[in-house]
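Student: sequence and predicted model, in that order:
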Amino acid sequence: MKLQRLLFLIALLALSTTVHAQRFNQKQIYDGIRYKNFEVSLHVQGQQGISEDFEGGSTLDIDDEFGWGFSIGWNWTEKWNLAYQFSLVKPKYSATLVPEDPMDVPRTIDFTMSKYAHQFNATYHFLSGPITPYIQAGAGWTKLDSNIIDRPPITGCWWDPWWGYICTTTWTTYDTTEFSWNAGLGLRWDVNGALFLRGSYNREFVKVDSGSLDFDTISLHFGLMW
């Protein structure tokens, strides 16, 4: 599938670049380029779909989808980075709900969900120079929103002296916010003292009652450092 091919290309890039990284990093001008610097980045990511079977016969299938996000971090040393990262993906899904009562008919839902991930990550860069492979791990929380309304909408109206009567409708959906954690690896290139690029592969584990939902993601980050 597309994500697997993209992962293969990133692996080839990491292998070929790392071979030359040690020699390139000998240039004194690049030594400690990240040391004590703050950074922000935007990223695009591809999330691989999953299929899960639950006790009682219920199933959940989530499609592949692209998403986006951002991160804010601080380079504690030239090798250690601490950061907060937010990611949003809106994949299509199909859920089959099997009632406990065998007399009731199973129900299938096809819709689009929203997945909001908040992670606090620690990253270790193997080299102090501008081109370096790295590993990353972190934890936080993830909100999974079915976007299915869980009760009738509520409409409220009030009088505004300028606009007249104003009415708004609000509603809530079936959602859950769960503890999550992640681990990954990647390759970073500090283009200069201000710009950097990162490519990474991560697996995110979202804790649910039946165990965990495991999402594989491939990301490309574009960042500023100061």
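Tutor: Happy to help now that I have it. Residues are numbered from 1 along each chain as shown.
Student: only C-alpha atoms from now on, for both contacts and neighbour counts.
Tutor: Fine.
Student: for residue 168, see how far away the residue of the chain positioned farthest from its centre is.
Tutor: Distance from the C-alpha centroid of the chain, by Cα atoms, centre = their mean, peaks at residue 161 (44.8 Å). As judged by Cα to Cα, to the nearest Å, residue 161 and residue 168 stand 17 Å apart.
Student: same check, this time on residue 202
Tutor: 41 Å.
Student: ok, the residue nearest to residue 131 when sequence neighbours are not counted - contacts?
Tutor: Spatially, and ignoring its direct neighbours in sequence, residue 131 is nearest to residue 189 (4.5 Å; Cα to Cα, 6 or more residues apart in numbering). Taking Cα atoms under 8 Å, 6 or more residues apart in numbering as the criterion, residue 189 is in contact with 130-132, 196-198.
Student: same thing but at 6 Å, please
Tutor: 130-131, 196-197 (Cα atoms under 6 Å, 6 or more residues apart in numbering).
Student: state the distance from it to residue 64.
Tutor: 27 Å.
Student: same question for residue 99.
Tutor: Counting by Cα to Cα - residue 99 and residue 64 are separated by 28 Å.
Student: can you check residue 185 too?
Tutor: Residue 185 sits 20 Å away from residue 64, going by Cα to Cα.
Student: could you do residue 73 as well?
Tutor: Relative to residue 64, residue 73 is positioned 28 Å away (Cα to Cα).
Student: with residue 43 instead?
Tutor: Distance from residue 43 to residue 64, by Cα to Cα: 17 Å.
Student: and if you look at residue 88?
Tutor: From residue 88 over to residue 64 (counting by Cα to Cα), the distance is 13 Å.
Student: any idea how far residue 71 is from the residue nearest the centre of the chain?
Tutor: Centrality entry for the chain: nearest residue to the mean C-alpha point is residue 87, 4.1 Å, by Cα atoms, centre = their mean. As judged by Cα to Cα, residue 87 and residue 71 stand 9 Å apart.
Student: go on, residue 199?
Tutor: Counting by Cα to Cα - residue 199 and residue 71 are separated by 14 Å.
Student: assumed residue 77 was part of a helix.
Tutor: No - per DSSP: H, G, I helix; E, B strand; the rest coil, residue 77 lies outside any helix segment and is coil.
Student: second one coming, line it up with the first:
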Amino acid sequence: MVYRVLLAALLVLILPSLASGQRLSARNGHWEVAVHTRYTGEHSDSGEGGSSIEIADDLGWGFGFTYNINRRFSLGGSFAWRSANYTARIIEDVTPANTIIYSSRMDTSNMSLVGNFNLLEGGLTPYASASGGWMLLDTNIYAGTSGGCWWDPWWGYVCSNFPTTYGISAFTGTVGVGVRWEPAESFLIRGGYEFGYSSEDVLQTANIVRLEIGLLL
């Protein structure tokens, strides 16, 4: 909630000066590439039988590409990844009084389609965005071994085993608002707030602060 209040106040303060007049952006009909960092706040969730999980806040990283259909609308793709500490509390089914607590790091990666709307046609403008895609999550919890055999051109017939971990995949998306600034004709900076959601209960919602730096091509 704090993120949204601060961002709304910022937009109210700068919007009158933006609308008063500025140069038109050169982004119309151009591609842009960007790298971004996303700060995701801590998250906790409760499961059945008293089980629970707490996920620490952390920074994630990513990159993306976007095509500006015109000065207001753009479509593109985004790739992101994040690694965060978590603590899980497990309640045994047979003996509920027995509790297991462990900590590890979970790795997530996302691939999304992104749409953006710029309120103004100038180089400094508020924007709104929405995305939808797929998330892969690795808990880094050991799940046994897997392996197989194959013919290698150097070593002949080779067999090997390797450890596996528990993981999930889920639909994920975001909606967000922020400010876009083009200090130079081919350079851009975007910053804002995003609300993230997922089809997986453990990571169903997230509060995200995003900073992005890119180039117009």
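Tutor: Structure received. Computed from a predicted model, the values in this text were never measured in an experiment.
Student: related to what we said a few turns ago, and residue 99 and residue 64 of the first structure? which has more neighbours close in?
Tutor: A side-by-side neighbour count of residue 99 of the first structure and residue 64, using other Cα atoms under 10 Å, places residue 64 first with 21 against 14.
Student: alignment lookup: the more buried one to the second structure.
Tutor: When the second structure is aligned by TM-score structural alignment, residue 64 of the first structure is paired with residue 57.
Student: got a list of what its match touches?
Tutor: 40-42 are the contacts of residue 57 of the second structure under Cα under 6 Å, 6+ apart.
Student: so which of these are in strands?
Tutor: Using DSSP state E, the members of the contacts of residue 57 of the second structure that fall within strands are residue 40.
Student: filter the contacts of residue 57 of the second structure to the buried ones?
Tutor: 40, 42 (16 or more other Cα atoms under 10 Å).
Student: which contacts among the contacts of residue 57 of the second structure does the first structure share?
Tutor: Compared against the first structure with both residues aligned by TM-score structural alignment, their matches' Cα atoms under 6 Å, those retain 40-42.
Student: if we can go back for a sec, check which helix or strand covers the alignment partner in the second structure of the residue nearest to residue 131 of the first structure.
Tutor: Under the alignment (TM-score structural alignment), residue 189 of the first structure pairs with residue 181 of the second structure. Counting by DSSP states H and E, the element that carries residue 181 of the second structure is strand 156-184.
Student: what comes up buried for that strand?
Tutor: Using 16+ other Cα under 10 Å as the test for burial, strand 156-184 of the second structure gives 169-182.
Student: show me which of these is closest to residue 144 of the second structure.
Tutor: residue 169 (19.2 Å; Cα to Cα).
Student: what's near enough to touch that closest one?
Tutor: Counting by Cα under 6 Å, 6+ apart, residue 169 of the second structure makes contact with 135-136.
Student: ok, the residue nearest to the centre of the first structure to residue 21 of the first structure distance?
Tutor: In terms of Cα to Cα, residue 87 of the first structure sits 30 Å off from residue 21 of the first structure.
Student: tell me which helix or strand residue 19 of the first structure sits in.
Tutor: With DSSP H and E as criterion, residue 19 of the first structure is part of helix 2-24.
Student: got the angle for that helix vs strand 173-190?
Tutor: 30 degrees (axes from the mean of the first three to the mean of the last three Cα atoms, to 10 degrees).
Student: tell me which residue of the first structure matches up with residue 113 of the second structure.
Tutor: So, by TM-score structural alignment, residue 113 of the second structure is matched to residue 120.
Student: for its match, what is the enclosing helix or strand?
Tutor: Using DSSP H and E, residue 120 of the first structure falls in strand 114-125.
Student: so how far does that strand sit from its counterpart in the second structure?
Tutor: With mean Cα distance after the TM-score superposition for the first structure, strand 114-125 of the first structure departs from the second structure by a mean of 1.2 Å once superposed.
Student: list the helices and strands the first helix or strand past that strand going along the chain packs on?
Tutor: Using DSSP H and E, the next helix or strand after strand 114-125 of the first structure towards the C-terminus is strand 131-149. For strand 131-149 of the first structure, the packing partners by 3 or more Cα pairs under 6 Å, 6 or more residues apart in numbering; DSSP states H and E come out as strand 114-125, strand 173-190.
Student: quick one: closest of the ones you listed to residue 59 of the first structure.
Tutor: Judging these by Cα to Cα, what sits closest to residue 59 of the first structure is strand 173-190, at 16.6 Å.
Student: mean deviation of that closest one from the second structure?
Tutor: Looks like 0.7 Å for strand 173-190 of the first structure (mean Cα distance after the TM-score superposition for the first structure).
Student: re earlier: need the buried residues of strand 156-184 of the second structure in TSV (columns: distance to residue 156 of the second structure).
Tutor: Listed next are these as TSV, based on distance: Cα to Cα, whole Å:
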residue	distance to residue 156 of the second structure
169	35
170	39
171	41
172	43
173	46
174	49
175	52
176	54
177	57
178	57
179	58
180	57
181	58
182	57
